[in-house]
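**Q** sequence first, predicted coordinates after that:
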Amino acid sequence: MAEDNEIDQLLEKTNLEYMLEFETQIFLDVIHKDGLVICAKGLNLDLVILNVLKVYCDPGNLVIVMNANENEEKYFVEKLNNENVYVTTYDSHTTEREDNYLSGGVHFVTTRILVLDMLKKRIPIEKVTGIIVLRAHKLLESCQEAFVLRLYRQNNKTGFIKAFSNSAQSFTVGFGHVERIMRTVFVKELYIWPRFHSLVIESLKKHQPKVSEFHIPITDKMRKIQTFLLELMNLTVKELKKNNKSVELQEISVENCLTKKFHKIFQLQMDAVWHQLSSKSQQLIADLKTLRHLMITLFYADSVSFYSLLSGYRTMEYAKTSTWVWLEPAEMLFSFVNSLLFCGDKEFNAEICPKWKCLLDLVKTEIPNDIKKSKSKEHKILILCSDSRTCHQLKEILVNGPHKYLFRRALIKKVNFKSVNKKYESYDMPRIEEEPSTSKKAKLDETTDKKEDEEDDLQNSYLLTMTQTFVESNDESLNDSEVQFEPFSQMENMNLTQICESVAQTQPTILIQTFKGGDNYISLQKTLQDLKPNFVIMYNTNITAVRELEMYEAHRQQDIPLQVFFLLHNETVEEQSYLTSLRREKEAFEHLIETKSKMVRSRGSRWQIGTSASYCRES
């Protein structure tokens, strides 16, 4: 009873009403009993961890947070807004650190400093209230975290240890990985929270965004190129397995090569036997990575970039080491790729990505029409994409148009052509100077960037504003020429909240951002809270981002739902990669649930099921 009263007093410092049901359950579980919490990607535990920190953010407690990155430290310090929160860095003096430890509160400390301070007896280990471990799946990668926890537990038998992770797949690698992590963290309870957990489904179903899916077919040329690349990958995988029959290569398949985690899966599989592989096998592995990069470039970049990249591999120097360029599908690929850029006698007529047209229709027609019908004064659009290169690409397309972007890329990549199609002549293009040879080569003049590429200027986010306010227009729809976009030049000197306040309420705002966000955000969730968008366009698919949007809408609980538009290519690598990632995560959680059941059966009361044991399929 005394323990329950003490916990009730601690809970008075928290804000449980704002949390969803499953977040509240996770919070209550880890407060009552220490354990390892494994959540699905996208089900962010920021709010749970924040409330745990609020419980112990007091001079009478000394709590240490491990494995937090710089952005997370800033986020938690800002949210706690308490003088009893300390961020320990190498700049702080040893005496200052000692005084801070004796002052109690919450301390964000790097592992190296923790090891040093514990060995030097600067931290009163016996008085530490507890340790919170973030990214628990990385504990076995470095011995320092494990060493800190062992030092702590040897000198302090009563303090708590609470560990969190959102990477279920990391716990399925190797033999007994979960048990080893739990022994390292000195906990007995394992809490598993997949997306298909019944309580998670109930919590997110109450308030769901309005979703519209646009299934965009790829062009016949892209489909044919994809076929050639898949054939090359299949032949390379077969050759690799043929030359290494004694090595276990079940994970090395064309399907897995297309997934986002291919490099990590491959490294875990091959690290132990890498020294046994012949130089030919190692080259085949390098060829797989090259072919995968080509496949991603085909769908995530543009036709000019793909053409330039593929042309770089058609050299005698590269052919001496790589064998895939000699295969029949490669020869057909090299011959066919010209059709992406040219028609007739070297006439530049680059093929436009099918997604671009759909994106332009959304931001210039569909969304403006929806805004006209709504009574909201603020109009904010968030476009999410995979990487900074795609982010810059979309900014250029909205500001300058797809034809001007492709032509500029051709100039930067030094693509040779004899003439330009009429589609490009209508734009204000840089002039083309004639070379002494029979062909014409485009050169950059003073009005264009003289760098070979814009990669030095790539950012994780761009803000655009519409130059014409369509809300005041009496027309039912707008033509492309009536809507223009301009970059917001002051973004570097302002945070997102200040930017949104500075832009006029009647002026629509578009933020283009990668899934991971900029340096100022610890996650997409922070961006959504600051921007409060009315519309979200998923230019690329990502499991984590989809679930973060669900979490944001569930917390928002507004009558007018958030509108989300998905742009999907059918029967492509993008779709296959997304489905494979879902399947692999589901298999990882099923493995964890089975492992947990074995723990309960073999060790009895020493292990606890933790939370609800009811699960159902993710819809």
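**A** Looks like it arrived, so ask away.

**Q** rest of the way, CA atoms for contacts and neighbours
**A** Fine.

**Q** would you list every one of the strands in the stretch 401-550 of the chain?
**A** 416-417, 419-420, 440-441, 461-466, 485-487, 509-514, 535-538 (DSSP state E, counting those that start in this stretch).

**Q** pull the distance from the longest helix belonging to the chain to the chain's centre.
**A** As assigned by DSSP state H, the longest helix anywhere in the chain is helix 573-603. Distance, stretch centre to chain centre, for helix 573-603: 20 Å (Cα atoms, centre = their mean, to the nearest Å).

**Q** and it, what's buried?
**A** Residues 573-574, 576-578, 580-581, 585-586, 588-589, 591-593, 596, 599 are the ones in helix 573-603 that count as buried (16 or more other Cα atoms under 10 Å).

**Q** want to compare, so here's the second one:
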Amino acid sequence: MLEYENQMFLDLLHEDGLLIAAKGLGLESLLVSLITTYNDPGNLVLVVGTSPKEEEYLLQHLQENEVSPIPKKLTSDYSVGERSNIYMDGGVLFVTSRILVMDLLIERIPVDLVTGIIVWRAHRVIESCQDAFILRLFRQKNKTGFIKALSSSPMSFTVGFCKVERVMRNLFVKKLYLWPRFHADINTCLSARKPEVIELHLTMTNSMKQIQMAVLDLITNTVQELRRSNNTIDIDEFCPENAISRAFEKMVKLQLEPIWHQLSIRTKQLIADLKVLRTILEYLCQYDCVTFYNLVSSLQTTEKAMQSGGWMLLASAETLFVNAKLRIFGENKASPTKKQGPQSSNKEPFTECKLEENPKWLALSEILAEVRQEAVESKDTEKCLIVTQDDRTAQQLKEFLMFGAQPVLQRLFYSTVAVKFGIPTPSTLPGKTTNQKGTVLKERKDKKGKAKGKTNEEEENATLTQIAKKYDFIGKNETEEDTEEVEFMEHLFLSPLILVQPLKNASDPLSLNKILKEMQPKYIIMYDLDLSFVRLVESWQARQAEEQVKVYFLVYKGTVEEQVYLTNIKREKDAFEYLIKEKANMIVPEYLDGKQDDHPDLIRDAKKPSETVPQNQITRKGGQVEEPQKEQRVIVDMREFRSELPALLHKRGIDIDPVTIEVGDYILTPDICVERKSLSDLIGSLNSGRLYNQAQSMTRFYKKPILLIEFDQNKPFHLQGRFFLSSDGSSSSKDVAAKLQLLTLHFPKLRLLWCPSPYATAEVFQLLKTDKEQPTVEQAQAITAESNPDADIEKFNPQIKDFITKLPGINTKNMYTVLNRVTNLVELMTLTQEDLTDILGNSKNALALHSALHHTMKQPINQDAVRGRGKFTKKGVKRFRK
């Protein structure tokens, strides 16, 4: 461990707390140290908040450090009995939040024996999440165990009112540890062993400069128009500097999503325009001229112009479109028209076109040439890591290194732009033949003889072989399969080994950590700047003190790319300065750690005399002794623990029984069954017909079935806008509304419950359970889709019952009388009107039913034939002329 990492570890080990560090400073090593310290069968430590890939990385790191026993991962693959045995064995366990909540509620885990809980990604712990539920259950029954929380997202604690204080309250910790990059210990440690950094300030081409200026003008105009048209909204952070940052979308979502349905169409168009313009700037700095032109040309349509807020009509937009085309066709060649299609007399006028090359590609070639020269001089096999922003850029760089710039650009041109304008494709394109491998591979093949004579140790050979087989190096021959190990090794030890890796990998967030550790590159080329990776390289270099790594920065000087990077640094610095001030002014109650009985969050219901007032102090009111309220209980289906509602119900003093039930999601009383649906789930269930079957089962087995439609608390409580039904009365909106109406008409007993948030749902559930009988788990589990209910009200065939309820004259009062006194439909058809009057008890209903069964229905009158025959009087009564 580094010096500052050791100090982090000692601080957190000495006293529980929340530790917030800057991105890329290696919190994973701190987590490994905590796990190693408590990894003993005499302890029972639970780790929550980690993803499967992170757990895999941590377990691999522990195995390499020869830690024994290796911690286990508890998932749904283990049975109930196996989980109980694993808990009793002790040690460190990675447990998913859903499983741990159920085990704590059922008391399958010995809570009093738990040594402590380590929380990863602590910034996500809000009051209604599963991790907060776990900590509350843990602290209610365990007053001695530790809680240690880690987070590397300081900006998440600056959003909202007293966010850091609320998170600390949910974590039950009293200490706050802050470790920014400008911390004295971190600065001293990383400055002692710094990598050799070479910044290459590149210059954009003239066309790229014109495009950037035009897009920045469009962003400025759009932001000004947005601020001008929304005077009532707090849009102080809506500025051009923030609009070019990737965090702008989160900022807009946080502020405007709750009132999105109240915004004008103009405002929504302007917000969408800012996203489009920011995407254009990203494409300009990252991708080639052909890819950029394809994006811009896709926006230059009538449909896109109608959807935008009007930026395409400005002069800067014309500058954007013209210069994007100049990068493809050049200034001396006119852009192709419809007349210059395949029938044009010109003979392949664009076969020799000179497409504008990306300046970063040229700089990358020069860097690799320098790296190759150094590798030749050192007579050693060096490894070079090229880091890009995404997979698309990484794939383009691989093709560029294999075939060169113009072959790659021409292949893209003839596969996209040429097809659009009808330009004939040449018979052979560069980069398609198998014998063309580019200058990089050619030089390596020429040096094959030198590579054979290179002598390395066996351990080094084996390590390089494993690395080359695991990762896709550019130096590996991709067109011909190497059948022999000798031939593979000949290609392997040709220096340098080049690996192109994207920064963002959704499937494995720690992929770069693994690559740096396994590959041990001597050269790192940052094709795209990223703050987290810069810190990661700094900490990795500090650990690799024996050899200095060489880092190349490729950045367009004085451009949006540089500004975005500097803005990210500033935002993180401002976040830590805000947290430092909050820590200085923070009032920390003595009960905040939850180790005393006076923590307000541990008192589940303040209205319970049994929990707040001792039995010998119960007072008399009105001459009667105030009796303690009975314990309330709700049966919850296990699949519902993905939502926030069970945690909020438990906090209100309602006991939770997590079981698997087939009918409904929540059983409030023996008569009340609730099926919970979010908006997206509601639409999917209506379209698939699943909600009909669920409503049918609930109405069949419960007297009071309820369909709960629960909204997100961060979104508007409104059935219009982009979240559900559109306000333009489209067919899709009408379909969803019609299906909801049809559902309520078909099941009259079904009640709809609309709740704006899970908090409101928990309050309504508590009101519905007031003075009601509590449900039992045995009864709820006994009800299945195939079971026969014992109630006399449900002894009839449900299909026949549904048919009878739709007949005229049949209502809820006489429906069961008909079902009890009439054997079948044939007998019902033979009854006279007098018999039906005797059964229904109403002559009017009997006449309606008899007429529907025996009289021929007349064909509806053609409305076109009688159109215009009537007139309206002043009172609005329509009379027909005779």
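**A** The structure has been received and is ready for your questions. None of the values given here were measured: they were computed from a predicted structure.

**Q** so what secondary structure elements neighbour the longest helix of structure 1?
**A** Judged by 3 or more Cα pairs under 8 Å, 6 or more residues apart in numbering; DSSP states H and E, the packing partners of helix 573-603 of structure 1 are strand 189-193, helix 254-257, helix 279-300, helix 543-556, strand 563-569.

**Q** if you count neighbours, what's buried in the second one?
**A** To tie it back to what came earlier, the one meant is helix 254-257 of structure 1. For helix 254-257 of structure 1, burial by neighbour count (16+ other Cα under 10 Å) applies to 254, 255, 256, 257.

**Q** show me the contacts for the alignment partner in structure 2 of the last one.
**A** In other words, residue 257 of structure 1. In structure 2, the residue paired with residue 257 of structure 1 is residue 243, using TM-score structural alignment. Neighbouring residues of residue 243 of structure 2 by Cα atoms under 8 Å, 6 or more residues apart in numbering: 219, 274, 278.

**Q** so stretch 54-64 of structure 1 corresponds to what in structure 2?
**A** Mapped onto structure 2 using TM-score structural alignment, stretch 54-64 of structure 1 spans residues 36-46.

**Q** mind listing residues that contact the matching stretch?
**A** Under Cα under 8 Å, 6+ apart, the answer for stretch 36-46 of structure 2 is 62, 67-69, 71, 87, 89-95, 113-118.

**Q** could you do stretch 273-285 of structure 1 as well?
**A** Residues from elsewhere that reach stretch 273-285 of structure 1 (Cα under 8 Å, 6+ apart): 236, 237, 239, 240, 243, 244, 247, 321, 322, 323.

**Q** buried members of those into ChimeraX, please.
**A** Typed into ChimeraX, the line below selects the buried ones among the contacts of stretch 273-285 of structure 1, using 16+ other Cα under 10 Å:
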select :236,237,240,322
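
**Q** now, the most widely separated pair of the contacts of stretch 273-285 of structure 1?
**A** Spatially, the most separated pair among the contacts of stretch 273-285 of structure 1 is 247 and 321, at 23.0 Å (Cα to Cα).

**Q** returning to that earlier point: buried residues in the match of stretch 54-64 of structure 1?
**A** Neighbour-count burial for stretch 36-46 of structure 2, with 16+ other Cα under 10 Å as criterion, is recorded at 36, 38, 39, 40, 43, 44, 45, 46.

**Q** could you measure from the third one over to residue 46 of structure 2?
**A** Per Cα to Cα, to the nearest Å, residue 39 of structure 2 is found 11 Å from residue 46 of structure 2.

**Q** likewise residue 395 of structure 2?
**A** Applying Cα to Cα, the value for residue 395 of structure 2 to residue 46 of structure 2 is 40 Å.

**Q** and if you look at residue 127 of structure 2?
**A** Residue 127 of structure 2 is 20 Å from residue 46 of structure 2, where distance means Cα to Cα.

**Q** which one of the buried residues of stretch 36-46 of structure 2 sits closest to residue 530 of structure 2?
**A** residue 36 (30.8 Å).

**Q** tell me which of the contacts of stretch 36-46 of structure 2 fall in strands.
**A** Here DSSP state E is the test, and these give 91, 92, 93, 94, 95, 116, 117, 118 as lying in strands.

**Q** rewinding a little: deepest in the core, which of the helices and strands packed on helix 573-603 of structure 1 is it.
**A** When neighbours are counted by mean count of other Cα atoms under 10 Å, the highest per-stretch mean among those falls to strand 189-193, a mean of 24.
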